[in-house]
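Engineer: Sequence plus the predicted model coming up.
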Amino acid sequence: MRALPVSARSPAPVLAALLALATLLALPAHSETRMTADEFEAYATGKTLTYGENGRVYGVEQYLPNRRVRWAFVDDTCRLGHWYDNGGDEICFVYEHDATPQCWTFHKGPGGLRARFTNIPDSTELSEVQQTDEPLACTGPDVGV
């Protein structure tokens, strides 16, 4: 069965996930543990995670074997890429459309992952709001890849 695009899915799971996100945001930061690359790989590989920011769905990423990924902002084209451990505390992503590394720290808390963008201080923080083992539904041009 083919997964529906993010925009075509029932809003009920997204609303439930956003409620969970609001609960998660109320938890103290010390309840989270920064993940190593190996922990992140073990957690994410084989899953498709939906991330939210400030109560809104931000995008979806499918974590494929060999540290490959497929990313899409909501209602946008899928982008293929890969991730790597930068040798420090960050996990960096490079996508086929942009060779600039996008580096993040990942923390695991009771409600799932939280990701902090480290390229720009005090910028984006995302939270996992949904998890599935279904593939990411791509709107183009890499449909079926």
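Structural biologist: On my side now, so go ahead.

Engineer: can we go C-alpha only for contacts and neighbour counts from here?
Structural biologist: Will do.

Engineer: for the protein, what's the longest helix?
Structural biologist: Longest helix in the chain, counting residues (DSSP state H): helix 11-25.

Engineer: one more structure, for comparison:
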Amino acid sequence: MKVILLILWAMMPLPATAQSTMSAAEFDAYTQGKTLFYGTRSAPYGAEVYLPNRRVRWSFLDGKCKEGEWYEDAGLICFVYEDNPEPQCWSFEEGNGGLIAQFENDPEAIALYEVEDRGEEMLCLGPEIGV
């Protein structure tokens, strides 16, 4: 799966000028019921499933998934996850190739780009059970 994502990233067009920052209603309408894959210009980053009632499931494409939820705060889309209650706030814009996400907790961070909604399931392995 990672090889396929790397190929898709290499073929991804450069983003055109983005539109204005999405509102919570626009973000919800765009993402609801989708699984979106994100990456930087050079590498896959992760995927997120957007569930009803602003719930999400995130993975760094390693088979480990985190449950969370999102909310709007001062025009940003903020996520909190089961393993980290500290809000992760992003601005989202819709470009010609899909969403462009900028991590606002660190504005110097590299933007993430939506690869595509491939209608594919995100791999989430079961809980780790050990002795």
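Structural biologist: Right, received. Where do you want to start? All values derive from a computational prediction rather than experimental measurement.

Engineer: returning to that earlier point: which residues sit against the very next helix or strand once past the longest helix of the first structure?
Structural biologist: Going down the chain from helix 11-25 of the first structure, the next helix or strand is strand 33-34, by DSSP states H and E. Residues from elsewhere that reach strand 33-34 of the first structure, judged by C-alpha atoms under 8 Å, 6 or more residues apart in numbering: 105-109.

Engineer: Where in the second structure does strand 33-34 of the first structure fall?
Structural biologist: With TM-score structural alignment applied, strand 33-34 of the first structure matches the range 20-21 in the second structure.

Engineer: the strands in the first structure, which residues?
Structural biologist: With DSSP state E, the ranges of strands along the first structure come out as 33-34, 48-53, 56-64, 68-73, 79-85, 91-95, 98-109, 112-117, 125-132.

Engineer: Out of those, flag the one nearest Glu41 of the first structure.
Structural biologist: Shortest distance between Glu41 of the first structure and these, using C-alpha to C-alpha, is found for strand 56-64: 8.5 Å.

Engineer: can you tell me what part of the second structure the closest one aligns to?
Structural biologist: Under the criterion TM-score structural alignment, strand 56-64 of the first structure matches residues 43-51.

Engineer: Save the strands of the first structure as a markdown table, and put in mean neighbour count too.
Structural biologist: Output for the strands of the first structure, formatted as a markdown table (neighbours: other C-alpha atoms under 10 Å):
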| stretch | mean neighbour count |
| --- | --- |
| strand 33-34 | 16 |
| strand 48-53 | 23 |
| strand 56-64 | 21 |
| strand 68-73 | 20 |
| strand 79-85 | 18 |
| strand 91-95 | 20 |
| strand 98-109 | 17 |
| strand 112-117 | 20 |
| strand 125-132 | 22 |
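
Engineer: Among the ones you listed, which comes closest to Ala17 of the first structure?
Structural biologist: strand 125-132 (4.8 Å).

Engineer: measure Arg55 of the second structure to Thr17 of the second structure for me?
Structural biologist: Separation of Arg55 of the second structure from Thr17 of the second structure (C-alpha to C-alpha, to the nearest Å): 29 Å.

Engineer: Correction: the previous question concerned Ser42 of the second structure.
Structural biologist: Distance from Ser42 of the second structure to Thr17 of the second structure, by C-alpha to C-alpha: 19 Å.
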